[in-house]
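pasting a predicted model and its sequence here:
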Amino acid sequence: MSKSRQPVVGPSPGRGGWGACHQSRSHLIRTACTIARSLLADVEHLPIVSPHGHVPPAMIADDTTFRDPADLFISPDRYLTRLQHANGEDLADLRVGGRTETDPRESWRMVCRHWKDFDGTATGY
């Protein structure tokens, strides 16, 4: 493919950002970039609510308080607790099912001990 015919996928720092849209010879690319900028302007001020998060959206919407970060981020995450359990950790120590006997800091230490096991998983990112 000749240099002048290389496809432009979209704006990125390596391609000059949004400025590359204006420099494109393709009407379709310029139109797509105009639409993308319009969509971004419509949503960039909105909060991020992950449709795949393990925190109930109502907690975020209602600004609900929680006992500690382990109860929010470790205990309800079935992927994290399943892998921890497969590595020999007791689910009660991960505070699964409302169990609170274990110090939440110890739950975090357990996650940290096995962090390498999350390489290549969504939890590891």
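Structure received.

from here on, contacts and neighbour counts on C-alpha atoms
Fine.

so what's the gap between stretch 113-125 and the chain middle?
13 Å (CA atoms, centre = their mean, to the nearest Å).

kindly apply the preceding question to stretch 95-106 instead.
Relative to the centre of its chain, stretch 95-106 is centred 24 Å away, using CA atoms, centre = their mean.

what residues does it touch?
Stretch 95-106 has contacts (CA atoms under 8 Å, 6 or more residues apart in numbering) with 68, 69, 70, 71, 74, 75, 76, 81, 92, 93, 94, 107.

of those residues, buried ones?
Among the contacts of stretch 95-106, the ones that count as buried by 16 or more other CA atoms under 10 Å are 70, 71, 74, 75, 76, 81, 92, 93, 94, 107.

and the comparison structure, right after this:
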Amino acid sequence: MYPLNPDRYFDPNPTIRNIARDIYNEIKDLPIISPHGHVDPKLFAENKPFPNPTELFLIPDHYLFRMLFSQGIKLEDLGIPTIDGSKVETDPRKIWKIFGENYFLFNGTPSGAWLDYEFNLVFDIKEKLNGWKTPQIKSCFEPIAMAQKPVERTYLNNILEHEIGLLNTNIKIGKNKNMYPANVFTVESINALVDKIFLLPKPTKKEKGEYNDHKTVKPLAICEYLINLSAFSQNAVVLDPFVGSGTTAVAAKKMNKYYIGIDSNERYVKIAEQRLKEIDFPSNSDSFANP
């Protein structure tokens, strides 16, 4: 945490500092009416939401990117447009990461004082940027909850009555497909011992579709694994209320199961429908919803 010292701009001499503080408190709430030559007037006139922190703070501000450039960081890596139109970095997260890792360069500078004020008081960010970046935590751990309605006396009675409730012990995972389902599996290779027991393949470009730009496409093997593990009935319906680009529905169709997919993003629904069309045999269902 780094709360800003309210006296950070005042003289260290206590007498002078007290006078300066009194003067400041009298005028601090008055509006600033002098124009600022470095700010594009369109920002005030249009009052549009800024697209991301990189485009708000870094790219338009030559004071910031010149400091980074002076320390050996390429302007192209900061997304600064070139005169000849050559390629520059366009991912704002990568640019912001560079900025965060080098934030210490602005300590003791007017730019640093301004940034501290903006982040701390305007945006209410209370942690320093040194080495930090915008939230983009990799999904190294993602829990899967398994639940069902109350059973009919026993799980066996439940499956006889409703054809649901037991797990298929014939479904195997692991590198050699010879391990009974565990409560843990991975799509990333870890080591020979772990892979032998827990590994499921991660999605390839061909599996996802070259046109599929969804950020978190689930591996088809996971969806097939979960359906095989729990869908006992031939008439089982696989429902995914957040189907995204359709991997759950694709798995269900490949396994000739009924499926219902729902997603609020129309573009993802179209991607899912395209993926389903590419499966060359009909399924028990072709149901998609876009609220």
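Perfect, thanks for sending it. From a predicted model like this one, the values you see are computed outputs, not experimental measurements.

mind checking the TM-score on these two?
For this chain pair, the superposition-based TM-score is 0.54 by TM-score structural alignment, normalised by the length of structure 1; 93 aligned residues with a CA RMSD of 3.6 Å.

tell me the one of the buried ones among the contacts of stretch 95-106 of structure 1 nearest residue 120 of structure 1?
In terms of CA to CA, no member of those lies closer to residue 120 of structure 1 than residue 81, at 16.3 Å.

with secondary structure and distance to residue 48 of structure 1 added, can I get the buried ones among the contacts of stretch 95-106 of structure 1 in CSV?
Shown next, in CSV, are these (DSSP: H, G, I helix; E, B strand; the rest coil; distance: CA to CA, whole Å):
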residue, secondary structure, distance to residue 48 of structure 1
70, helix, 21
71, helix, 21
74, helix, 20
75, coil, 22
76, coil, 19
81, helix, 24
92, helix, 31
93, helix, 31
94, helix, 27
107, helix, 27
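
residue 120 of structure 1 and residue 59 of structure 1, how far apart?
Distance, residue 120 of structure 1 to residue 59 of structure 1, using CA to CA, to the nearest Å: 29 Å.

counting neighbours, go ahead and name the busier of those two.
Shown here are residue 120 of structure 1 and residue 59; by other CA atoms under 10 Å, residue 59 has more neighbours (12 against 9).

list the buried residues for stretch 114-125 of structure 1?
Quick answer for stretch 114-125 of structure 1 (16+ other CA under 10 Å): residue 118.

ok, now stretch 90-109 of structure 1?
Here stretch 90-109 of structure 1 shows 91, 92, 93, 94, 95, 96, 104, 107 as buried, counting by 16+ other CA under 10 Å.

report the two of those separated the most.
Checking the buried residues of stretch 90-109 of structure 1 with CA to CA, the most distant pair is 91 and 104, at 12.8 Å.

I'd like to know which of the buried residues of stretch 90-109 of structure 1 is nearest to residue 52 of structure 1.
residue 96 (19.1 Å).

which residue packs closest to residue 123 of structure 1, ignoring adjacent ones?
Spatial nearest neighbour of residue 123 of structure 1, excluding adjacent residues (CA to CA, 6 or more residues apart in numbering): residue 80 at 6.9 Å.

what's the matching residue for that neighbour over in structure 2?
Correspondence of residue 80 of structure 1 to structure 2, assessed by TM-score structural alignment: residue 64.

average offset of the strand or helix carrying that match relative to structure 1?
Assigned by DSSP states H and E, residue 64 of structure 2 belongs to helix 62-70. Compared with structure 1 after the fit, helix 62-70 of structure 2 shows a mean deviation of 0.9 Å (mean CA distance after the TM-score superposition for structure 1).

thank you, goodbye.
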